[in-house]
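# kindly return the folded structure for what I paste below:
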Amino acid sequence: MQDSNDWRYDGVYAVAAAGLITGYDNGLFGVDNPLTTGQLITILWRYAEPEAASSTDVSSTLNHTYLVDVADGQYYTAAVNWAFENGVVHGMETPRGYVLGPDQEVSTERAMTILANYLTKDQPAMTDQEVDGYLLKCSDGAAVSEWARPSIAWALKSRMITGYETADGREIRPWENIARGRFAVILNNGINTGVLPMN
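Model prediction:
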């Protein structure tokens, strides 16, 4: 990440300096690599509980949730325990039990839902009219899944996301999987607007 003209440059260096995204052991940030659910939750845990995140021995942490695909001793295990306990994630029901998909790529609408579950828990809910108003500003607002509509509307209102500018208007692309570099920009948007205040 050496090109200062890259649209992700400021976001990448800001979140790296804040310790939210630490990069890989090989010294690379992985700007084009897909963000996974486990990575997102770990990033949010670092923001919410920096002392615990820096002092926890993740290699010996056990899964304290009923999510059947969350393994013990993984980099994300302690973060998932925290997220589950605080209602940030709930898991998805499947025939084999509730799953999280920690290694799965995370879509825009799911990522914004996870962020909103934490960042808006003490805020009044947006009205249906407000939600519709923000989504209608984007040409693909109707494509947002029903369960994600309030979270995407919040993300637009708070300017965590601004959408892609196209000839047909702004697009959310709610099902698009988020790359790590783009998520860094989203987090930096939150820092700059005060949605993610840094101590």
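# drop to CA atoms for contacts and neighbour counts, all remaining ones
Will do.
# could you give me the buried positions within stretch 94-105?
Residues 98, 99, 100, 101, 102, 105 are the ones in stretch 94-105 that count as buried (16 or more other Cα atoms under 10 Å).
# same check on stretch 122-135?
Neighbour-count burial for stretch 122-135 flags 131, 132, 134, 135 (criterion: 16+ other Cα under 10 Å).
# center of the chain, which residue is that?
When Cα atoms, centre = their mean is applied to the chain, the residue found nearest the centroid is residue 111 (3.9 Å).
# among the buried residues of stretch 122-135, name the ones in helices.
By the criterion of DSSP state H, membership of these in helices covers 131, 132, 134, 135.
# residue 84 touches residue 90, doesn't it?
Yes: in terms of Cα atoms under 8 Å, residue 84 counts as a neighbour of residue 90; the distance is 6.2 Å.
# this one as well, want them side by side:
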Amino acid sequence: MSGKFPFTDVKEGRYYTEAVAWAYENGVVLGMTDTLFAPEAPVTREQLVTFLYRYAKLTGADLTAGGSLEAYPDAGRISTYAAEAFAWAVEKKLVDGMGGQLVPKATATRAQVATILLRYSEALG
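Predicted coordinates:
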């Protein structure tokens, strides 16, 4: 890891250490705080779409966020940092809600992650 790696809870030699370092150095993840990554914590739906949005930016994908969140009554619950990413994910049809809601703070299930990754692959290759 480079000297700039800030996360004190990501220890050398763990199976995810290199991946977290790469994702941080490339702007895909920022951490829970300036010094904590929380590698064992579950990921929320808004965190997941934000990771994918930042990764898409890294790869030069079209980040036009023309998707409207108005149809979702819980759109106001999306964290500020994730709002643009969620609009983009809706536009690209990576997410389409759960029972008419986006549920941004909910933990992303393994099935949801697999589905969103498939949709990402189909939409952005």
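# residue 181 of the first structure pairs with which position in the second structure?
For residue 181 of the first structure, the equivalent position in the second structure is taken to be residue 111, counting by TM-score structural alignment.
# need the three-state assignment for its match.
When the structure is split into helix, strand and coil by DSSP: H, G, I helix; E, B strand; the rest coil, residue 111 of the second structure lands in helix.
# let me see the contact set for the closest residue in space to residue 123 of the second structure that isn't next to it in sequence.
Residue nearest to residue 123 of the second structure in three dimensions, not counting chain neighbours: residue 92, with 6.7 Å by Cα to Cα, 6 or more residues apart in numbering. Residue 92 of the second structure sits next to 67, 120, 123 when contact means Cα atoms under 8 Å, 6 or more residues apart in numbering.
# nearest to residue 104 of the second structure, of the residues you listed?
Out of the contacts of residue 92 of the second structure, the one with the shortest distance to residue 104 of the second structure is residue 67. That distance is 15.6 Å, counting by Cα to Cα.
# any figure for the gap between the closest residue to that closest one other than its chain neighbours and residue 17 of the second structure?
Spatial nearest neighbour of residue 67 of the second structure, excluding adjacent residues (Cα to Cα, 6+ apart): residue 91 at 4.0 Å. When distance is defined by Cα to Cα, to the nearest Å, residue 91 of the second structure is 32 Å away from residue 17 of the second structure.
# those two: which has the busier surroundings?
Using other Cα atoms under 10 Å, the more surrounded residue of residue 91 of the second structure and residue 17 is residue 91, with 18 against 15.
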